[in-house]
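Participant: Fold the following for me, if possible:
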Amino acid sequence: MVCLNVDLIAKSHAHLKNRRSMSLSQYLKKVTHLNFSNKNIEDIGDISICRNLTVLYLYDNRLTQICNLDFACSLTHLYMQNNNIKRIERFSCLQRLAKLYLGGNNISVVEGLEQLTELRELHLEGQRLLPGEKLLFMPSSLLAESLNVLNISNNNIDEIQDLAVLKRLKQLFAANNQLQDLEDVFSQWQELCRMDLSGNPVCHKPKYWDTVITVCRRLEELDGKEISEFSRQFLKNWKASREVKKKSERKD
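Facilitator: Below is the predicted model:
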């Protein structure tokens, strides 16, 4: 079994060869970035000596759980996509984490993020779910005050009403799910500027494009296509004229 530990870092890290004046212990205490992607790693051992670690790359490995990272209170970026992780856990000490990549794992419930008050980006695309299963969200783990970017594409999701609390959301990637309707939640994301819903049934609704642009007033890109200011203004005027017409018909 390959384990990420001090010995593995010492054997694998090329920087050590050019640091003859610095001991291994000194180096590990100062290192800020570690890249151990695609190394067949199955477990994380004791690397607590790396107390200044800020960026850790562990994608494309064989990890089944998140463990032994309690020491990493300076960690801001964690890349753990394409492993075999089943649960989001043991994150309470990573309170400076700003970007978390967990796509391509076996996660079925989004939980355990309550303490990550500085998290800006959360990537959960393409979980390997069981047939008929969909990605679920624990309300207590939805970071309403911090999250700006959320990627939940390819997760068999059929409704996103629980995500309405994400008031600061700027980018939503939810392609290739099972969303059927344009929910009221879109109107509550006042800062949303980029959204991808391609591959969902909702995209085939009449006037889908027009409706989304009208509701999401700051949207600059939808399903990979730029929204021109001319299109936005045209739809705004069209909606205003329809409202005037409706009021006139009521009076008559």
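
Participant: drop to CA atoms for contacts and neighbour counts, all remaining ones
Facilitator: Will do.

Participant: other SSEs contacting the helix or strand where residue 78 lies?
Facilitator: Using DSSP states H and E, residue 78 falls within strand 77-79. Contact analysis of strand 77-79 by 3 or more CA pairs under 8 Å, 6 or more residues apart in numbering; DSSP states H and E lists strand 55-57, strand 99-101 as its packing neighbours.

Participant: What are the contacting residues of the last one?
Facilitator: By CA atoms under 8 Å, 6 or more residues apart in numbering, the surrounding residues in contact with strand 99-101 are 76-81, 119-124.

Participant: ok, now the first one?
Facilitator: The set of residues external to strand 55-57 that reach it, using CA under 8 Å, 6+ apart, is 32-37, 75-80.

Participant: re earlier: show me how far the strand holding residue 78 is from its chain's centre.
Facilitator: Counting by CA atoms, centre = their mean, to the nearest Å, strand 77-79 is centred 11 Å from the centre of its parent chain.

Participant: Kindly report the same for stretch 147-162.
Facilitator: Chain-centre distance of stretch 147-162: 9 Å, with CA atoms, centre = their mean.

Participant: so how far does it reach from one end to the other?
Facilitator: The first residue of stretch 147-162 is 14 Å away from its last residue (CA to CA, to the nearest Å).

Participant: dump the residue contacts of the residue lying closest to residue 40 once chain neighbours are set aside.
Facilitator: Closest residue to residue 40 apart from its sequence neighbours, by CA to CA, 6 or more residues apart in numbering: residue 61 at 4.8 Å. Neighbour list for residue 61: 37-42, 82-83 [criterion: CA under 8 Å, 6+ apart].

Participant: and this one, so I can compare the two:
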Amino acid sequence: MSEFEAERGNPTEPEHVHWAGMMPAIPQPGAGAAAESVGEIEAQGEALDGGGAEGKEQATGDVSKEAPTTSVETGGHAEEHTTRLTEGHGSCSGPTGMEEGGEAQNHHHSHGCSHEGHDHDHEMVESHVGTLELVRPGDVVELVEGMQDLYIMGTVDGFQKVTKMDGLQDMSSLTEMTLQSCLIAKMEGLEGLTSLTRLTLYDNQILSLNIPPSLSGLTYLDMSYNLVKSTAPIAGCPLLDEAFVAQNRVRAIEGFEGLTRLRKLDLGANRIRAITGLEACTLLEELWLGKNKITQIGGISTLVRLKRLDVQSNRLTAIEGLEGLTELRELYLSHNVIDNAHGLESQVNLDTLDLSRNKIDSFDGLQHLGQLTDLWMSGNLISTFESLDALKPLGSLTCLYLEHNPLYTDFEYRKRLAVVLPTLTQIDATAVAR
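Facilitator: Predicted coordinates for the structure are as follows:
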């Protein structure tokens, strides 16, 4: 079992988990089947607005807590971050492709909040933020001198949701703070948190990143599910190892030029149109950009340590810009308008490839992927069984998804696939009986 399979668990069937990509079910607004052309995608406008990680893990880690620790979990609609990739390449678990009539899926860490209705809640709070009852962290839990961890999660009905980060000036011992699913509109009152290394403000109403010098030691930052429009202030956290700014209103990748230690970055479910500004992040291993408005893969040639790349649910027309990324293990490009599988010449170590819901009509370009175990190509234009001959050199291939292609209608579809490709142990969501 590989390190990635161990991380993701061993699911036996695709759960069609919606986007980071790696989260409990999070419906995505209408990617649907791939559009007929880029122009058609553009016409969809805001249907693709807002950014995925389709799949989507955040390693929360175990931190020694010798000092007092306070953790309040009050339930609520946003669950604690957990690592949850929806597919295991060793187990031949399924892709996060679309169920028939379904929506775009994701491949990264789970956040546990539905996109549907979520933005509505944010906008409603935005317009009434001035009328909210003042609730400070100290009103929800007792702030004990010397404590290292503070964890507060709001409830669905709004009970004990923190509305203002106030009263923290004497909490310099804090190393980790989570204020999740609250109603915080501003990053303020953080100047005294000089020991903080992990900050989670997931699922709030924060409009902008306001990062004081006291937070320059952060190694982990989660601002997902907020209303942030610019990532430029993240430059004030040069020690960041993991950064998550999924499901916000970000239009450009900014502020990462000095983040040379960054290993994981999630900017899924935003409004980004181009991959830029990451050239200095040469230690990056995971990059999640699903559900944006990206038309071309580029600007990542220096990311030679990249192992996972997600650009699903965008506006790509070709596989390109991956030259030199020889360590890439997992590539998620579903729900685009790609018409051929060429452009993977450098990806000799790829074991998981998701090209579901594109416009591909053959397997040409995949013959050299000798390490590939999982190939997901549901919802394309594959029409003949003869085209499967191109996959015969792939001796490691054990899991193949081809449902909702023209050849899928053949009465002996499964039987014929199993004969042509004897290494398969799973076809679509079902194990192969031999």
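
Participant: what's the TM-score for these two chains?
Facilitator: Overlay of the two chains. TM-score (TM-score structural alignment, normalised by the length of the first structure): 0.78; 212 aligned residues with a CA RMSD of 2.2 Å.

Participant: on that earlier part again, can you tell me what the residue nearest to residue 40 of the first structure aligns to in the second structure?
Facilitator: Correspondence of residue 61 of the first structure to the second structure, assessed by TM-score structural alignment: residue 270.

Participant: And residue 303 of the second structure? What does it align with in the first structure?
Facilitator: Alignment note (TM-score structural alignment): residue 303 of the second structure maps to residue 94 of the first structure.

Participant: that older thread, and in the second structure, which of the contacts of residue 61 of the first structure remain?
Facilitator: Using both residues aligned by TM-score structural alignment, their matches' CA atoms under 8 Å, the second structure keeps these contacts from these: 37-42, 82-83.

Participant: Now intersect these with the strands, please.
Facilitator: Mapping these onto strands (DSSP state E) picks out 41-42.

Participant: closest to residue 189 of the first structure among the kept ones among the contacts of residue 61 of the first structure?
Facilitator: Nearest to residue 189 of the first structure among these: residue 82, at 29.7 Å, using CA to CA.

Participant: how about that closest one, what does it touch?
Facilitator: For residue 82 of the first structure, the contacting residues are 59-61, 102-105, by CA under 8 Å, 6+ apart.

Participant: What is the aligned counterpart of it in the second structure?
Facilitator: Matched by TM-score structural alignment, residue 82 of the first structure corresponds to residue 291 in the second structure.

Participant: aligned partner of residue 213 of the first structure in the second structure?
Facilitator: Using TM-score structural alignment, residue 213 of the first structure sits opposite residue 418 in the second structure.

Participant: wait, isn't that match in contact with residue 433?
Facilitator: No - Residue 418 of the second structure is beyond contact range of residue 433, at 9.1 Å (criterion: CA atoms under 8 Å).

Participant: Please identify which of the two sits among more neighbours.
Facilitator: residue 418 (17 against 9; other CA atoms under 10 Å).

Participant: quick one, what contacts that one?
Facilitator: Counting by CA under 8 Å, 6+ apart, residue 418 of the second structure has contacts 424, 432.

Participant: go with 7 Å
Facilitator: By CA atoms under 7 Å, 6 or more residues apart in numbering, residue 418 of the second structure lies in contact with residue 424.

Participant: tell me which element it is part of?
Facilitator: Counting by DSSP H and E, residue 418 of the second structure is part of helix 413-420.

Participant: Same check on residue 126 of the second structure?
Facilitator: Assigned by DSSP H and E, residue 126 of the second structure falls in helix 118-128.

Participant: which part of the first structure lines up with that helix?
Facilitator: So helix 118-128 of the second structure is aligned with nothing, judged by TM-score structural alignment.

Participant: sorry, back to before: which of the kept ones among the contacts of residue 61 of the first structure lies closest to residue 10 of the first structure?
Facilitator: Closest to residue 10 of the first structure, out of all of those and judged by CA to CA, is residue 39, at 14.4 Å.

Participant: Now the closest one. Nearest residue, chain neighbours left out?
Facilitator: Using CA to CA, 6+ apart, the nearest residue to residue 39 of the first structure is residue 61, at 6.0 Å.

Participant: Show me where the stretch 101-250 of the first structure has its strands.
Facilitator: 109-110, 121-123, 136-137, 149-151, 171-173, 194-196, 221-222, 225-226 (DSSP state E, counting those that start in this stretch).

Participant: Save those as JSON lines, and put in mean neighbour count and distance to residue 6 of the first structure too.
Facilitator: Below are these laid out as JSON lines (neighbours: other CA atoms under 10 Å; distance: least, CA to CA, whole Å):
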{"stretch": "strand 109-110", "mean neighbour count": "16", "distance to residue 6 of the first structure": "31"}
{"stretch": "strand 121-123", "mean neighbour count": "20", "distance to residue 6 of the first structure": "28"}
{"stretch": "strand 136-137", "mean neighbour count": "16", "distance to residue 6 of the first structure": "36"}
{"stretch": "strand 149-151", "mean neighbour count": "21", "distance to residue 6 of the first structure": "33"}
{"stretch": "strand 171-173", "mean neighbour count": "20", "distance to residue 6 of the first structure": "37"}
{"stretch": "strand 194-196", "mean neighbour count": "22", "distance to residue 6 of the first structure": "41"}
{"stretch": "strand 221-222", "mean neighbour count": "18", "distance to residue 6 of the first structure": "45"}
{"stretch": "strand 225-226", "mean neighbour count": "11", "distance to residue 6 of the first structure": "47"}
